[in-house]
Every structure is written in C-alpha cells, then in structure tokens.
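Visitor: got a predicted structure plus its sequence, pasted below:
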Amino acid sequence: MSLVSFTLKRSKRHWAIVVALMLICCLVMPQWASAHAYIVKASPAENELLVTAPELLSLEFNESLQTAFFDIKITAPDGTRADDGNVRIDAKRPHIMETGLQSGLANDTYAVNWKAVSADGHPIQGAYVFHIGEPSGAPAGLADLTSGAGEGNGPIKWILSLTDWIQYLGLSVILGTLAFLLFRIMPTSMATEPLDVPGSHKLLWISYGAASLAAMLSLPLSTLYESGVSLSELSWALIGSALKLTSFGLIWIVQMLIIMLLAVTILSGYDRDRSMRTRIWSSYGSLLLVLGWLFTHAMTGHPAAAEQRALAITMDYVHLIGAAFWIGALTAMAICLPPLTDQLPRKLRGDIYWTAIRRFTAWGVGAVALLVATGIYSSLMILPAPILTSLFTTGYGLVLIAKVVLLIVMLAFAWRHARLARSGSGDRLAGSLKAELAAGAIVLAMAAVLTHLSPGQPAPVGPFNEVQTTDDGTTISLQVSPNVTGENVFEVGVKRADGSIVNDLEQVTLSLTHLDMDMGIYEITIPKNDTGVYKAEDYISMPGRWNIKVHLLTRSLDALDAEFEIDTASP
C-alpha cells in the first residue's frame, strides 16, 4: 500500500470522527449560559420606591462570585455613604453579595454602585438608584458611576489578551515542534535521531522563553484587571489577594510549577550526554507539561462559568490542543525543513517536503475534526440566545465570525497543500504554507481576545433610532444617543398618519426593563412642550438588551404606546 493511499484512508477515518463528534455535540447540548455574571435579582430593585428604609441591600447573580475585589457603595444625594461598609459574599451562597444600610436613612433617592469578579475571572460592575419615600432625582455624579458599568479596566484587558496570545503562540510552537519530532512527521531519512534536527532546539527555547515571560506578567496584569485599580495603586498586598482569593491565582501558581519543570525536561531532551532513550522520554515529558499548561488556560476562560463546567472545560481544552498542534506543526515544518534540505538534489528535496506534508495531513485532519466539533459546541454554549442575533450584534460574535472566516482560509490552504503533496510537484514548501501559518497566528490572537470579551455584551453600534407605526397610522420614533451605559439623550417624536407633528401630548413616559437581569422597571418622564420634540437626558445603568416602552397621553386622553428593544454597550 502506498503512503498516499494509506494517508487518505486514515483521513477518511478522521473525518468519520468529525461527524461522530458533531453528533455527540448535538446530543449532549449544554444549557444556555451567559459567560459573565449578571444580576438576576436586586433588593431593593432599580428605581424601586420604598415606604421605609431597608436594613439590607442584596444582589443575586446568575453564578458564583469570587471572594476578592468586590464592593457595594450606597450614596445619598449629598455624597455621603448610606451603607454600613460591611460588604460580604456568603461562603454558602457565593452568588449573593450584600451589605447593610445605616439606620435612620431619610426619605430620598440613593445610588448603588457595585463591582465584583465573576467565576470566569472577569470584573463586572454597575449602578442604579432606589427611592425611600418621594423620589428626589438622581444623586449627583450618578452618570459618572454608570459610565463604566459592565466591565472595567479596558486597556488592561487588551494587554492581557496580548499576553494570552503570546502564550498560545509559544505553547503551539513547542507542542507542534515536539509532535513534528516525536510523531515522525519529519521524514526519518533526514536525521539519525528525531532530536538531532537542526534549529529545533533554538525554536523550542525561544517559544518557551516568550510563553514563560507572558505567563509571569499575567499575574500583575490580572490583578489590575480584576481589582480595577490603576497601575500606581498596584501593590504586593493586592497581588497577594489575587493569589489567595481568585481562581486565577491558584492556576498561576500551577503555571509557574509547569514552567520550571518544562525547563528541566527540555534541557534533558537535548542533553547529548544522556542516552537517546532518556532524551526521548524527557521530550515526551515536555509534551505532557505543555498539554498541562494548555489545560490551565481552559480553566480560566468562559467555560469556567458554564453550568456544565467539566464538559465545557474539556471541550475548550480539546479545542486548544487541536489549534496548537495544527499551527505549531506548521511552524516546525516551515522552520526546520528548509535548512535540512537546501543541500540536497532538487528531486529528493521535493520528495522530503511532500512526504512531511502527507504525514502532517494524516494528523492534521484529526486536529481539524477536534477544532470544528468543539468550536461548534463552545459557540452554542457561550453565545446567548438567539444565536444568530448574538453573532451579529455582540463584539464576541463579530470576532468569532472573523475567526471562522480565517479558519476557512486555513482549510483552503491546507486542501491545496494536500493536493500538491499527492501530486508531489515542486521542490519547496509552497509560499501559501507561510500564509496558512500567518492566518493561524491571527486565529490564535482572536482566541486570546475572545477569552476577555463578554459574549452578552453588545458591540458598539452607535445611537439607536427606530420608528414604529400604530394601527391608526401614527408613527412613534425613539432615538437614544450615544446608546452606551451612563448619560444618554432620549428623544421621542410623534407624527399623525398625514405626516403632521403631534405637539399636544400631556404625558411622555419611558419604562426601561433589562431583558437579561432582574433590575426592576426604570421610568423616565419627559417634560411636555409645544414643539413636538420630546427630549430628556437620563442614564442607562447596565449594558445589554433593554426593552423601552413608550407611553404617550394626549390632551384628549388618548393613549399611544410602542415598545422598542435596544442593545446598549459599554462606552
């Protein structure tokens, strides 16, 4: 049996595995889960009118919170604190954060400003108001409180994504290089022993150094991100709290242990004073340690907050392995093969290139199988329903679409390389191999970005502007600008069926209800006027999907109603 036919038969078996995995994903479909924590019940609720002052304020979330970097501040209109400063997360009920209120609070409007860290390590924050007795209007500075609602420390988030990307790249190259050497993807005629390939040693150490440095920096960066403090406020005490009280702290310690052990196994694998058997087993040890390092990344992503946590983490882990092998083995072939073959005759050089490609294809099809099956599963698990809407209206969905497009580009290149390998034409690695590798590097960058994006957070789409028509032909328009958390301008316009402006409204009321969180109903009353333009400045307390009910009452006591759904993003 020829190598080509053997490879094709193995590929068919791998594609059968793809189909089987997809069927399993459909049968074992996870429950829908947003990957970041959000409030499911607030007591007092947003804009709730209380007769007497409460003794306790409680925020219940959809998932557990981490016991570090959380706080609730309740502020009176004059800026004084109304809470007792005793903010707590009950160990037996880690999804509930609460604080006591000071006694003897006067009838007034109070602002609640809260922050926490969700189970997947993402900081969340928000603000809202409640009233005791007659409302007195929003406390001063509430717009500033709500302008950062959602996730904090944006710049640090992108730096963390960069460190994750460097780790993904480094680990992929280490994994792929070891696989290239140990799994005989490299033609055996090219080196006496697999670990004697020139350039592989340097490639491993460069990748190890970059990934290790990025991992070390991730602890202070994660502390900045989760605590929300500035760089000047970062302290060893804060870093210590992150180590002891957050899930990432324990994972970081494990990563440091892996880094130290990996240095030992790489050194042993290239120590020529040791027997080849010992060197090979040391290299297999390096492979296992890299797989362990990748597992720690699966533990810190969105799957860590899923309802079916073990299954979600497993799927994400397998997804990472598939991507790392594909991109890493491509890197090893692109860097290690040319120096080995430059001095060989042209015909032999071509045979070696395409033999390596054929051997890689046999493994690569399996990697693609894992990527596709686990990618579908993870997307269905993480994106909030409806899936198609989330794909095109959230930042997470848009990045995911771009990632899928690049993956298709990589598959097209891989198909071309497989065809060239079957024909055996040419004597050099195709230039498109480097293009496939570049696309893979960008895919890893997008994976790093997705780790720190909220699947439920809408992409910044700009001001909201929509018109609805009632049964009698009256049109009601609503504009919300800039449509971000914090201060917004709400403008309502009304026209009769003949196009004339309705300017005799006695009452214009907007009722805002968050569609994903139990925040109560927040009402905005727009003053009446004779211009026909009804405008007010008010705030939106949280990002996400909001229902806005517009209620209009004319001087003749005719009621007009319309409902709008908006997606609000963080600024």
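Guide: Structure received. Just so it is clear, the model here is predicted, and its values are computed rather than measured.

Visitor: only C-alpha atoms from now on, for both contacts and neighbour counts.
Guide: Fine.

Visitor: which of the helices or strands spans F564?
Guide: Taking DSSP states H and E as the definition, F564 sits inside strand 559-568.

Visitor: output the contacting helices and strands for that strand.
Guide: strand 464-469, strand 544-554 (3 or more CA pairs under 8 Å, 6 or more residues apart in numbering; DSSP states H and E).

Visitor: which of the residues in that strand are buried?
Guide: Across strand 559-568, burial judged by 16 or more other CA atoms under 10 Å covers L560, D561, A562, F564, E565, I566, D567, T568.

Visitor: again, but for stretch 341-359
Guide: Buried residues in stretch 341-359 (16+ other CA under 10 Å): T341, R349, G350, D351, I352, Y353, W354, T355, A356, I357, R358, R359.

Visitor: please state the offset of that stretch from the chain centre?
Guide: Put simply, stretch 341-359 sits 41 Å off its chain's centre (CA atoms, centre = their mean, to the nearest Å).

Visitor: of the helices and strands packed on strand 559-568, flag the one that's most buried.
Guide: Of all those, strand 544-554 carries the top mean neighbour count, a mean of 19, counting by mean count of other CA atoms under 10 Å.

Visitor: what does it rub up against?
Guide: 456-458, 504-516, 559-569 (CA atoms under 8 Å, 6 or more residues apart in numbering).

Visitor: coming back round to it: so which of the helices and strands packed on strand 559-568 gets nearest G85?
Guide: The closest of the helices and strands packed on strand 559-568 to G85 is strand 544-554. By CA to CA, the value is 28.9 Å.

Visitor: for the stretch 201-350 of the chain, just list every one of the helices.
Guide: 236-245, 247-269, 276-300, 309-341, 346-382 (DSSP state H, counting those that start in this stretch).

Visitor: please, which helix or strand holds the closest residue to V372 other than its chain neighbours?
Guide: Distances taken as CA to CA, 6 or more residues apart in numbering place V18 nearest to V372, at 7.6 Å, with adjacent residues excluded. Per DSSP H and E: V18 is located in helix 3-27.

Visitor: so which bits of that helix are buried?
Guide: Buried residues in helix 3-27, counted by 16+ other CA under 10 Å: V4, T7, R10, S11, H14, W15, I17, V18, L21, M22, C25.

Visitor: quick one: which of those residues is nearest I442?
Guide: Using CA to CA, V18 comes nearest to I442 of the buried residues of helix 3-27, at 24.0 Å.

Visitor: for F183, find the nearest of the helices and strands packed on strand 559-568.
Guide: Nearest of those (CA to CA): strand 544-554, 47.8 Å.

Visitor: coming back round to it: next, the angle helix 346-382 makes with the helix holding V18.
Guide: Calculated by axes from the mean of the first three to the mean of the last three CA atoms, to 10 degrees, helix 3-27 forms an angle of 0 degrees with helix 346-382.

Visitor: so what touches stretch 191-205?
Guide: Taking CA under 8 Å, 6+ apart as the rule, stretch 191-205 contacts 173-174, 177, 181-182, 184, 188, 269-270, 280, 332, 335-336, 339-340.

Visitor: next up, a second structure to put side by side with the first:
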Amino acid sequence: MFKNSKWLLLLMVMFAFFIPKEAFAHAYVVSSNPAANEELDQQPPSVSITFSEGIESGFHAIKVLNAKGDRVDKGDTVIKDQKIMEAALKKNLPKGIYTIQWNAVSADGHSVSGMIPFSIGKAAGGFDQLEQGHTDESIDVASTIDKAFLYTSFSLFLGTILFGLLWFKTAISPVLAKRMKRLLTVSLIMMGGALVFQLPIQTKSAADVSFWGAFQSSLLQETIASTSGGSLWMMLMASFVLLTIWTIVAVRKGDFSSFRVWLFPLLLFTVLLWLKAQIGHPAATDNKILTTSLDFIHLVSASIWVGGLTAIVLLLMKKLPNEDQPLMRSTLAAFHPWALLSVGLIVFSGFVNAIFILQSFDTLFQSAYGRTFLIKLGLFIIMGLLGLMHYLMLKWEKKQKRSISLRAEWMIGIAILLLTAVFTNIPSPPPPAPEPFFGANQVEHRDIVSLSITPNAPGKNSFEVAFTKKNGETITDIQSVTAKIHKVALFGDETPSEFQLKRLKNGHFSAENLLLNEKGTWKIEIHALTGSFKNIDTTFIRRN
C-alpha cells in the first residue's frame, strides 16, 4: 500500500490548498488616541489603540517613549472590549514628540506591531515616518508543514471510516481490513504529531521568536493561559486522546461496516474538527457563528472528498483478492454523490468566506491576496475537471489514459502546494478606506432632513444634521435636535445611546467625537423641535 506514497503527498498538497482558512487577515489599527502625527494642546491621561478585530490577552504591550528614548507610560497595558489596547501615562509630561511602540497578537495568532508618533505642543522639526502597523509576512515553513500533516490526517481518518460505512457495499475481506487498520494508524500518528507541534508553532508566532525558542516553558505556559488558541489546543489534545482510545476499541471489534461500532469515533472526530474551526480569524469576526460554521463545513467537506478519494485509491487500486475486484465501480458510484455534495459545499463556504475577507470587488484584482485567490480558484477548477476525468476513466477502466490523468493531477497538486505556501502567509487586504456617510430623508411638507457622518468608521465620528425646505431654503426655526444611535442586531436592536446636537448655524446642528464602536448596521433616529413646538422625526440606516 505504501508504495503509492505519492498519493499521500498529493493528499497533503490538496489539503494545503483546500483549507487555508487560518490565513485570514491580521488585526489592523482602526484608530488611535492620540492619532498618528497628532499635535495635542495638553497631555492626555492615557493612550489607546483600536484594532479591526479582537486581540489576545497575552503577548501584548504598549510603550510610550520620549525623544530621548525614556519610557513615560506606567507599564500597565490593558485590553478593553477585546479590540482596544490602552496604557496610562505618567503625569506632567513636558512638551515634545513622543512615540507609541506597541505589539499584540491578533485573533489568527500572528504577532502585529507598530509605532505611532504624536506630540504635546507643536512638533518642532516634524514627525519621523514610522509604521503605524506591521505584520510579519514571511513564509512560516513550520506552520505550512504542520497544517499539511494535520489536514492529511483528517482526510485519511474520515475517508477510511466512511469507506467501510457508506461506500464499500459488501463484506470487507481480511486483506482490505488490514489496509484500513494501517491507514487509521497512520492518520492518528500524523494527527497526534501535528496537534502536539501546533502549540510551539502558535507560541513562535505570538511571541515572535524562533521555532526552537518557542519551546521555552514560560512562553508555552503563557500561550496556554493567555490566548484563546492555547486553551483550544488543550481541548483539541483532550479530544484527540479520547478519539484515539475509541478508535482502538472500534478497530479491535473488527467490524468496519457497523455504524454502532464507529459512532463514538465519528462524534469525537466531529468535535475535534469543530474545535479546530474555532482557531483563527473566523472566531474573531462580528459574524462568529457564521464564519466558524463555514470553516467547519469546509473542513468536513474537504475531509470527505479528498479522504474518500484517497481511501478508494489506496485500498482498491492495489491488487486485491478476486472477490473484491468487481467492487470498484459500485464503490465509485456510491462515493460520487458524496463527492459532488462536498465539492459544492467547499465552493460555497470558500466564496462566502472570501466575501468576508476581501470586502470589496476591487480588492479581488488589486491586492496580492485577491489575485492569489483567483489563481487558486483556477487551479481548483482544473483539478476538479481532472478529478472528474479520473472518475470516468476509472469507471470505464481505461488504465493507460487513467495514468496520464493521474500524472496531470499530480503536477497540478505540486503547483497548488507551491502556491499555498505563499497564499497562507499573505494577509488579506486591510479594510477599504471609509467613505463619509450622507443620507437625506423627506419629512412632512416635503421638507428635507440630511445627515452626514465623517469619517463613518469605527471610532470617533462627527455628525451633522441639516434641515431644508422643499425649495432648498434653510429651515431657520429649529430649536433643538437630539439623536438616538443603536446597533441593529440579529435578535433585536441594542440599547440606544442618546445625545444632543449643538447649533452650528440656522438649520445646521452637529456633534463631535461620537463613538461608533464597531462595523455593522446602525440606526440613527433624529428628533427635532421647532419654535412652534412642532416635532420633526426621521430615521437613517447606516451600514458599513
């Protein structure tokens, strides 16, 4: 069986392609207080940085340095609301230029860092050009190899079990049973090794140290205690131990076609895949339930398709006793509907997640991530067509042409492996630059109420409301304007925040530094009162 080791390598290549989900975006700086290059009239009590996604509670720090390089913060960096990192400053700082040096670990486990200059008083001589945010975009060889082994083991395990339960339609011969035991043994060894090494690999990325430096006990302990990936790793290892025990029990019973025997291993394997889907960017998005569910579907679907194909190749293409030879067609016929369903789910989940990552159509062509995604999609289509050709040739028993198709599939797999090694380390593009919001609603007597929000992004925003008549003249007798803001949630709106707008001039009112703390759909209710005690009410919906 292991003379066909190229199939195992091809499988690893395919999984490195099909499941690059942990290469989602790193955390980006959405805003900071003070802002980069901001000149302050007086010292703030603290500095803060707001990120595009949640950051881990471990491996984070803010240092504020003066022009001499002396530290002027109190050394008590805290994280608020998962996305805001804050540090208090010492009192009575003199005027001058200061630099915020920060580092954190984003939800996908990658270390991010940067520097933000600001000044108290005028910045004499100007600011140096410093990076507001930086991520390490070099290829992580250890992580790539580990993922290839892990996803290969997933497919080998599930494909072998489903081969006996669903696709092989007769009693399993002793020779076939022996091969299935070997595949399950190999899959568990690979799975265990890959899971064990995930902890130091996570630590390497989070602590920004070398691979061997990540084996320091203090760093490993901080990863487990202070990062979500570390705690999930503990649950993954516990699930794997239970999975191994129940698989050994099931194998010893020797019945590979009994759902009753393999029920617990399948349930434990499902739990393991679900836990794996909780690691990375999908678990940190505003749509956590949706994105982690899609990631889980992606894992299961790829395990079924690639694992089923591999089980059929490794178990049936090698010479078998005569009683098993005629079963190739029936096995492929039983596998084919599952393969089609799996491919459909892979495409669906991949496209939906791409929408969340790329965020706009332009980034599909203008970013390295988007262009690589298009290349990957093209290779996926080619590999799918070759897989279909291979299936038909197996069905028609055209051995010579089948060999040609396998070589072509192998070459595509090598190309995908090289592409994936780069793709999994390309951060997705940062969120597109926000555009100011403007809306105009018609109210009673065809008068117009308009609302503008600048910059219309998470963080502090300026609101301005204007009142005009249908002929374009300003309504001058507006006495007061209030606004209610609340986020529209899936199961009802959140508690609104109410504030009073100040008069700029007749018919124009504004409010500064109002906080929109996250992306999404927000409802803004405007209530105005005229000099004749007439109410003007209207509602705006703001999305981004």
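Guide: Received the coordinates, thanks. Small disclaimer: the values here were computed from a predicted structure and weren't measured.

Visitor: what's the TM-score for these two chains?
Guide: The TM-score (TM-score structural alignment, normalised by the length of the second structure) is 0.68; 415 aligned residues with a CA RMSD of 3.4 Å.

Visitor: ok, back up a step: tilt between the strand holding F564 of the first structure and strand 464-469?
Guide: 150 degrees.

Visitor: corresponding residues in the second structure for strand 559-568 of the first structure?
Guide: The alignment of strand 559-568 of the first structure onto the second structure (TM-score structural alignment) finds no residues at all.

Visitor: centre of the chain versus that strand, how much separation?
Guide: 30 Å.

Visitor: next, the angle strand 544-554 makes with it.
Guide: 160 degrees.

Visitor: need the contact list for the nearest residue to W354 of the first structure once chain neighbours are set aside.
Guide: Leaving aside its sequence neighbours, W354 of the first structure sits nearest to A421 (CA to CA, 6+ apart; 4.6 Å). Going by CA under 8 Å, 6+ apart, A421 of the first structure touches W354, T355, I357, R358.

Visitor: state the distance from the residue nearest the centre of the second structure to T291 of the second structure.
Guide: Nearest to the geometric centre of the second structure sits H281, at 2.6 Å (CA atoms, centre = their mean). From H281 of the second structure across to T291 of the second structure, the span is 9 Å (CA to CA, to the nearest Å).

Visitor: again, but for F499 of the second structure
Guide: Distance of F499 of the second structure to T291 of the second structure, given as CA to CA: 34 Å.

Visitor: chain neighbours aside, what residue packs nearest to the aligned residue in the first structure for I304 of the second structure?
Guide: Using TM-score structural alignment, the partner of I304 of the second structure in the first structure is F325. Distances taken as CA to CA, 6+ apart place G176 nearest to F325 of the first structure, at 5.0 Å, with adjacent residues excluded.

Visitor: now that neighbour, what's its secondary structure?
Guide: Following DSSP: H, G, I helix; E, B strand; the rest coil, the label given to G176 of the first structure is helix.

Visitor: and T538 of the second structure, that's in a helix?
Guide: No - counting by three-state DSSP, T538 of the second structure is not part of a helix but strand.

Visitor: returning to what we had before: the helices of the stretch 201-350 of the first structure: which one's closest to Y38 of the first structure?
Guide: Taking the helices of the stretch 201-350 of the first structure one by one with CA to CA, helix 346-382 is closest: 14.2 Å.

Visitor: off-centre distance for the closest one?
Guide: 26 Å.

Visitor: and whichever helix or strand comes after it, what does it pack onto?
Guide: As assigned by DSSP H and E, the chain's next helix or strand after helix 346-382 of the first structure is helix 387-393. Taking 3+ CA pairs under 8 Å, 6+ apart as contact, the helices and strands that helix 387-393 of the first structure lies on are helix 395-423.

Visitor: compared with the second structure, how much does the helix it packs on deviate?
Guide: Compared with the second structure after the fit, helix 395-423 of the first structure shows a mean deviation of 2.5 Å (mean CA distance after the TM-score superposition for the first structure).

Visitor: E151 of the first structure -> the second structure?
Guide: With TM-score structural alignment as the criterion, E151 of the first structure matches T135.

Visitor: nearest residue to its match other than its sequence neighbours?
Guide: Computed as CA to CA, 6+ apart, the closest residue to T135 of the second structure that is not its neighbour in sequence is V112, at 4.8 Å.

Visitor: residues in contact with the one you found?
Guide: Counting by CA under 8 Å, 6+ apart, V112 of the second structure touches H26, A27, N103, A104, V105, S106, G133, H134, T135, D136.

Visitor: in the first structure, what range does stretch 274-281 of the second structure match?
Guide: Under TM-score structural alignment, the match for stretch 274-281 of the second structure is residues 295-302.

Visitor: pull the residues that contact the matching stretch.
Guide: Counting by CA under 8 Å, 6+ apart, 35-36, 120-121, 247-248, 251, 254-255, 304, 313-314, 316-317, 320, 382, 451-452 sit against stretch 295-302 of the first structure.

Visitor: please pick the buried ones from those.
Guide: Here, 16+ other CA under 10 Å leaves 35-36, 120-121, 247-248, 251, 255, 304, 313-314, 316-317, 320, 382, 451-452 buried among the contacts of stretch 295-302 of the first structure.

Visitor: tell me which residues are up against stretch 297-315 of the second structure.
Guide: 1, 4, 7-8, 11, 14-15, 18-19, 151, 154-160, 162-163, 176, 179-180, 273, 277, 331-332, 335, 338-339, 341-343, 345-346, 349-350.

Visitor: for that stretch, give me the average deviation versus the first structure.
Guide: Looks like 1.2 Å for stretch 297-315 of the second structure (mean CA distance after the TM-score superposition for the first structure).

Visitor: next, the buried residues of that stretch.
Guide: So, applying 16+ other CA under 10 Å, buried residues of stretch 297-315 of the second structure: 297-312, 314-315.

Visitor: report all helices and strands that the host helix or strand of K502 of the second structure contacts.
Guide: Here K502 of the second structure sits within strand 497-505, counting by DSSP H and E. The criterion is 3+ CA pairs under 8 Å, 6+ apart, and the helices and strands that strand 497-505 of the second structure contacts are strand 478-487, strand 508-516.

Visitor: let's see 10 Å
Guide: strand 459-468, strand 478-487, strand 508-516, strand 521-530 (3 or more CA pairs under 10 Å, 6 or more residues apart in numbering; DSSP states H and E).

Visitor: out of the ones you listed, which is closest to A415 of the second structure?
Guide: Of those, nearest to A415 of the second structure by CA to CA is strand 521-530, at 41.4 Å.
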